[in-house]
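Asks: Let me see the structure of the following:
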Amino acid sequence: MGNALAHVVALSNERRRADRLWSVSRDLMLIIDSDGIFRSVSPSWTRILGHPVEEAIGRHFSDFMHPDDIASSTEALRHALNDRELTNYENRLRAVDGTYHRLQWHTTKDDGLVYAYGRDVTERREVEEALTESREQFRRLVQGVTDYAIYMLDPEGHVSSWNEGARRITGYEPNEIIGQHYACFYTDEDREREEPCKALEIARMEGRFLADGWRVRKDGERFRASVVIDAIRDDDGRPIGFASVTRDITEREESQRQLERAREALFHSQKMEAIGQLTGGIAHDFNNLLMAVMSSLELLRKRLPADPVSERLLHNALEGAQRGATLTQRMLAFARRQELNVDSVDVAELLSGMNDLVQRSIGPEWPITTRFPLRLPAVHADANQLEMALLNLIVNARDATPAGGPIVIKGSCENVKAGSATGLAPGSYVRIEVRDKGTGMDSETVRRATEPFFTTKGVGKGTGLGLSMVHGMAQQLGGTFELVSDVGQGTSAILWLPVSDCEKTKPAAPAHEETPPVKSRLTILAVDDDPLIRMNTAAMLEDLGHDVIEAHSGSDALRKFKSRPDIDLLITDQAMPNMTGIQLIAEIEVLRPNMPIIIASGYGDGLEVPGREIERIGKPYDQRRLAEAIAKVMGAQVG
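Replies: Sure thing, here's the model as predicted:
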C-alpha cells in the first residue's frame, strides 16, 4: 500500500514538473493530430509569435504556415505519423505582425498524436545567412578585382588561391599556377638572392612585408610591382599562410605626372576663378566711380563758360574716364560678367569685313592670310566682342613679330568628345587659330598669359587685359581659349566657340523709326545704394527736365513708390544690399504691372525678369545714353 502511494505521489510530482516545463519553456511545444490540427500549444506560442494560445488550438497548422512551406510540412507530418521522428526539421510560422519566424522541430509520436517542440532559430539563421552572404560578397569582391593580384600562399609559399587580377597581371590561369611556388614571379637575379624566401620570413616575423620590385609575367615580360605580403595566423597566433597583394605600377610614374598636371590645372583654375571674382568686384566698384566722374564732367561742361583751355582740360578728363570704362569692360569680360548680345555669327564674313581695316592698322609688314573651309558653321557669339577679341589676337601676333612676318588665321569645325583635353563639353565647335612666327613664349609665360594685368610688353604698351578679355568671353559663351607656343617658334592663339543652332544672320540695316512722343516732364524714382551715383543720376535727370525722387535702397524705394502714385519711371541699380534691383522690380510688378523700368548695372548676367523685358543700360553711362533709354522705354509704354 505504501509503495502504491509513493508511486502516485511520484507520478503527481512528475506531472507537475511536466506542466511547469510546458508553462515556462522558451521553446515552443505543441500537440498535433493526424489531420494537422493543433490540439495543444505551450504558452511560448504567444511569446514567439504573438498569437493568443486559444486562437491556435483547433486550427490547422497551415493557417499559420508560410505558403511556400505548407507542402513540405504536410509531408513532414506524414513522416512523423509513420513513426519516423523528425530531427532539426525547419519551417516558417507567421507572427501576429506579419513577419515569419523560422523554427527548428523535433518530434515524437504517441497514441496517434505527434508531440513536437520547436526552437526559434530566426536570428541564428539570419546571422548565418548574413555571414554566408558576407563571405560570398568578399569572395566575389576579391575574385572580381582586376587591378590587383590577390592570392593566398600556404606556409611554404605555394599558391592556394588566384583572383582575376592575378590572372590579368601575370598571365597565369588558375589551373596553371595553383600549387606552384610563388617564386616563379621573381626575376632570376632575385631568386638567386633568395628574395622570395626572405620576403616570407619578414612577413612571418613582422606580420607584413612591403616592397617595390621587378616581377615576371608568364610570357617572360618584366613589370614593376608593388607587393604586400601579410601573415595569416590562427587563433593561437601560429602562421597558417600568407595573403599577397600585388599591383602593376609600371605606369605609375606617368600616372603621377598626369596627376601633377591635373593638380596644376586645378590650382590654375581655382586661381583664375579667384582672380575673376576679385576682378569683377573691382570693375564693378570702378564703374561706379567712373559713373560719378563722367556724369559730373558732362554736367560741368554745360555750365562752364566758353574757354578753350577749360574745354581741352575737360575733354582730356572725359577721354581718360572713357579709357577707364574700356578697361573695366575688359575686366568684366575676363570675369565673365559683361553683357553679351549673343547671335549666330559667320566668322569668315566677320573677318572679311574687318580685314582691310586691320591690315591698314597693323601695316604691310604683317600680311594677314585667312584659311577657312567653304562651309564653316556659324558660331554662338557676340559679334562685337568677337571682333574685338580677334583684333586683340592679331595685334598680339604683330607685337610678337617685331621684324614683320605673316599672320595666318585658320578656321575649322571640330567635334569634341567627352573627356577631351580641351575641357569643353561634348559637341560641335568652331576652332579659330591666329598663328604667328614670332618670338614665342616659354611654358611659364604661356601659363600666365591669360591672367589679368600680366603682359610681356613694355611699360605703357599694354594693359595685360587683352587675352584676359578673350579668355573670359570664350568661357562665357561656353567655349574656351588656349595658347600653344615655343620660344623662337611662334605662337598659336586658339579660340573655341560653340556652333550656333540658328541660321547665319546678316546684320539688318538700322531702321529709321521715329521715336514715339514722350511726356516732356517725368517723375522718376532713381534707386542706388552709392550716394555718388545716385546724386549724379538725379543731376542728369533733372538737367533733362525731369522730377527725381531718390532712394538709397530697395526697401526705401518700395516705400516711396507706394506713397507716390505719380511716379512715371523707375531707374534702379542691381547690386544693392538686402534687396537687389531684380527683387525690387518683382515687388513693383505686383503693385503696378508693366511699370516702365530701367535697370543700370555694370554686370551683364543675372538681370532677367521672368515674364517681361527690362531695358538695361551698362555702367558707366552718360546723359545721352540715359536719355535714349528713357525715350525707348517710355515710347514702348506709349505704344
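
Asks: Please count neighbours and contacts with C-alpha atoms only from this point.
Replies: Fine.

Asks: tell me the SS of the residue most central in space within the chain?
Replies: Central residue of the chain (C-alpha atoms, centre = their mean): A425, 13.1 Å from the mean position. Recorded secondary structure, A425: coil (DSSP: H, G, I helix; E, B strand; the rest coil).

Asks: From what I see, it and Q475 are in contact.
Replies: No: counting by C-alpha atoms under 8 Å, A425 stays clear of Q475, with 11.5 Å between them.

Asks: Tell me where the stretch 201-350 of the chain has strands.
Replies: Counting by DSSP state E, counting those that start in this stretch, residue ranges of the strands within the stretch 201-350 of the chain are 208-216, 222-233, 239-248, 342-345.

Asks: how far away is R191 from R215?
Replies: Plainly put, R191 is 11 Å away from R215 if you go by C-alpha to C-alpha, to the nearest Å.

Asks: one more to line up against the first:
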Amino acid sequence: MPHDARTTDNPDMARRIASFDWSATLGPIETWPVSLRTTVDLAILSPVPMVILWGADGIMIYNDAYSVFAGGRHPRLLGSKVLEGWPEAADLNREVLRVCLGGGTLEYKDLELSLNRRGTFEPLWVDLYYSPVLAEDGKPAGVIAIVVETTDRVRDAEALRQSETRLRFLDALGNAASVSRDADAILAITTRMVGEHMGASVCAYADMDEDQDGFSIRGDWAAPGSTSIVGHYSLADFGALAVKNLSAGEPLVVNDNLRELPAHEAATFQSIGISATICMPLVKEGRLTALMAVHHKQPHVWTEQEISLMREVTERSWAHVERVGAEAALQELNVNLEKRVADRTRELARTQDALRQAQKMEAVGQLTGGIAHDFNNLLTGISGSLEMLQRRLNDGKLAGVERYIDAAQSSSRRATALTQRLLAFSRRQTLAPKAIDVNRLVAGMEELIRRSVGPDVAVEVVGAGGLWTTLIDPSQLESALLNLCINARDAMAPDGGRLTIETANKWLDEHSARERDLPPGQYVSLCVTDTGTGMTDDVKDRAFDPFFTTKPLGQGTGLGLSMIYGFVRQSGGQVRIYSEVGKGTTMCLYLPRHQGPAEGDGTAESNAIDPGHGETVLVIDDEEIVRMLATDVLRESGYNVLEAADGPSGMKILQSDARIDLLVTDVGLPGGMNGRQVADAARVLRPTLKVLFITGYAENAVVGNGHLAPGMEVITKPFNVAALSTRVRDMIDRT
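Replies: Down below sits the predicted model:
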C-alpha cells in the first residue's frame, strides 16, 4: 500500500491511514487482505470522494476528497462504524451494507439528504454509487462508495426551471414592448400604449438617481412618438403623498391636483402640464429604481379598472425590462451548468476507469498465482523425470526408464494444454481452423457427453438438415461443447434434467446481427439448453468475466466461459446467453458460415520421421535449444541443414548462392527483423521459396491471422519432432 507516512508528497489521508491505530477494528495494515489494500490504494489516488465500508460494521476508510465532503466530521470518521459516524443517514447506510454485502450494487441520482457537517443540519444532494468489494474467496467483504455532491447542479437546475417559467410569463407581454431589447424603450412604449388605451394625452416614465434623491422625467411631451427629458425632480417636489406612497411601493393616484393637493405641491404638476396622474413605482430588491406613469392634462377620475390595468401592465413591463438581464444570466447559467456536468462526468469516468484497471490488475495477480502453481507442478514432473533418467543412464540401468520418459512427456502435454487454455482466454491462441460439419462433430462426441453428464441427465441431439459448414478449430470447438455440457449438468444438479444440443442455419439481418454484435450474414448456430436453475440478469452480465463463477469455492476456476468466449470471438463468431430463473439456460455459439465442403477427418498423427533426400533447409530461431532440436531431427532425417540465430544472420545466408529448398523460421526474432519480415525479404530474392513459420503464442497476428500466401504455413510450439519432419517433407514435396 502507498501509505508510507515518510513520503512527503503523499496525500494527507494516506499518512493518516498509515498512522491510524487499527488494532481494535481491522488489525494491522500488514494483515489486511489484498482486495482491501488494493481498493484503499485506488481510493487514495482518486480525485473524487470515495469511502470504503469494510466488514459487517462498515468500518470507514476514505480519501482526501471525501474528507472535504465530510466537513467537520473529519477526521473522527476514519476507522468508525458508518452507522455511528453518520447517524442521520443510518437507514440509508444500513440498506447499503445489506445489499452490497449480499453481492448487489446500488445507485442514487440527486438523492436529497440532511447532514450535519458544519455544526448544523443542511440540505444537500448527492449522486451515490455503491459496489461490493470481493475478498480472495470471491465473497463480498466490503463496499466501495463514490460520492459526487450535486447540490449546485440541483439548485442550478431549479433556478433554470424557475427562469423558464418566468420567461413563459414574460412572453405574454404586448407585441410592441416584447420586440424591444432596450429597457428605456420598453418603458416608453408601454406607457405610451397604455396612455393611448386610456385616452391620456401625456405619458411618461422616470429613472431614479442612485441616491434616490431625484429622477429625470422622460415623456412624449413634444410630439407623438418622441421621447425627451422634461426635467430633473425630487419626490418631495411632488409633495408628501408622492413621497409616502411611492417610497412605500404604492401607486400615486391623483384625479385633480388643484383640488386634491396643497397649492405648493400642485404647482410642480401644473408647471409640466399635468392635472391627473397614475404613477406606479418600479421596485427591485426593495429599492425604488424607476417610475412609470400616465397623465391627463385635464382633471380625470381614474376608475378601478384603469388603476388595476396600470398596476398589471407595470408589473409585466418591469419584468420585461429585466428579461434581457435574465436571458443573459440564463445563457451564462446554461454554459456553466453544462461545463460543470461535463467536468463531473469526466471525473466519474476517470474514477471508474481506475476502478476497472485495479480490478484487472487484481485478476492478473490471481491468474499469475494460478499459472505459477500449475507450471511449477509440471516443471517438477519434467525436470525430476529427466534427472532420474540421467541417473539411470549414468549407472547403466536401462530397465524401467520408459516410465520417466512417459512422465516427462505427460507433463509436457499438460503444459501445452494449459498454455492453450490461457491463450484461448486471452484470444491469443494460434488456431488450426478447418471446414467442418458441426453435426458430424457433435455426433462424434455424443457418447462422451452422455458419459460425462451421467445417467440423471437425458441428452437429446437435434441436428439441422442441410447444415452449412463452418471454418473453425475442431479440437477447440469440441472442448467448448464439452465445457458447456458439463456446466449444464452442474446447473441441473442434483436432480438431473434434460440437456438438448441443437444446430441450425441462421441468416442474420441488420437488426438481428446488431443484437448479437456481429456483421450481418450467414451463421451456423450450436446451442446447448438445460432445464436447470437459470441465471439472474446480474449473473448473465458477468458470466464471461474472468474468474467469475457461481460454483462453490474450489469447484470452478471462472475461466471456462471466458475461454469459450475468447475462442469463438477470435474465430469471428459470438456467444449469447438466453436464460430465465427457474426455467433453464440456453448457451448459443454463432459461427460464420464457410462457403465450401467440409474437410475429411484426416489421419492420426504418426511418430514416424519422414526421411529427406539431401534437400537444404534453413532454420532461424533465437532459442538455442529449439534450434538444436530442429536441426538435429532434420539432419537425422537426411536433410542438409543451415542455421541462424536471428533475422540479419538468416538474411546473409539467403542473400548467398547457397541452395535453400525450405525456410523454417520463428516468428518472434531479435535483431530488428521478425520472422515475417525475413520471409517477405526472402521471397523478393527467391520468389518460389517455401516458408514454414514457427509460432509460440500470438504471433499468428504477425503471420497474417491465418491468411498466408501460397507456399507459407505455420506450426505451433510445442511440437513433436515427428510432426516437424512430416510437415517439412510434405511442404518440399508439394508443388
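
Asks: Give me the TM-score for this pair.
Replies: The TM-score (TM-score structural alignment, normalised by the length of the first structure) is 0.50; 400 aligned residues with a C-alpha RMSD of 5.3 Å.

Asks: quick one on the thing from earlier: can you say which of the strands of the stretch 201-350 of the first structure is nearest to V638 of the first structure?
Replies: Evaluated over the strands of the stretch 201-350 of the first structure, closeness to V638 of the first structure peaks at strand 342-345, with 28.4 Å, by C-alpha to C-alpha.

Asks: buried stuff in the closest one?
Replies: D343, S344, V345 (16 or more other C-alpha atoms under 10 Å).

Asks: Check stretch 235-246 of the first structure too.
Replies: Neighbour-count burial for stretch 235-246 of the first structure, with 16+ other C-alpha under 10 Å as criterion, is recorded at P239, G241, F242, A243, S244, V245, T246.

Asks: re earlier: trace the residue nearest to the centre of the first structure over to the second structure, please.
Replies: Superposed on the second structure with TM-score structural alignment, A425 of the first structure falls opposite P519.

Asks: What sits closest to its match if chain neighbours are left out?
Replies: The shortest distance from P519 of the second structure to any non-neighbouring residue, by C-alpha to C-alpha, 6 or more residues apart in numbering, is to A513 (5.8 Å).

Asks: show me the residues around that neighbour that make contact.
Replies: For A513 of the second structure, the contact set (C-alpha atoms under 8 Å, 6 or more residues apart in numbering) comprises P519, P520, G521.

Asks: Could you report the distance from it to V703 of the second structure?
Replies: Computed with C-alpha to C-alpha, the distance linking A513 of the second structure and V703 of the second structure is 29 Å.

Asks: Equivalent analysis for N336 of the second structure, please.
Replies: Relative to V703 of the second structure, N336 of the second structure is positioned 53 Å away (C-alpha to C-alpha).

Asks: now swap in D406 of the second structure and tell me
Replies: Using C-alpha to C-alpha, we find D406 of the second structure at a distance of 34 Å from V703 of the second structure.

Asks: hmm, back to that, of all the strands of the stretch 201-350 of the first structure, which one is nearest R47 of the first structure?
Replies: Closest to R47 of the first structure of those, according to C-alpha to C-alpha: strand 222-233, at 43.2 Å.

Asks: just the helices in the stretch 251-400 of the first structure please.
Replies: Along the stretch 251-400 of the first structure, counting by DSSP state H, counting those that start in this stretch, helices occupy 252-303, 308-334, 347-362, 383-399.

Asks: tell me, the longest strand seen in the second structure lands on which residues of the first structure?
Replies: When the second structure is parsed with DSSP state E, its longest strand is strand 121-134. Under TM-score structural alignment, strand 121-134 of the second structure corresponds to no residues of the first structure.
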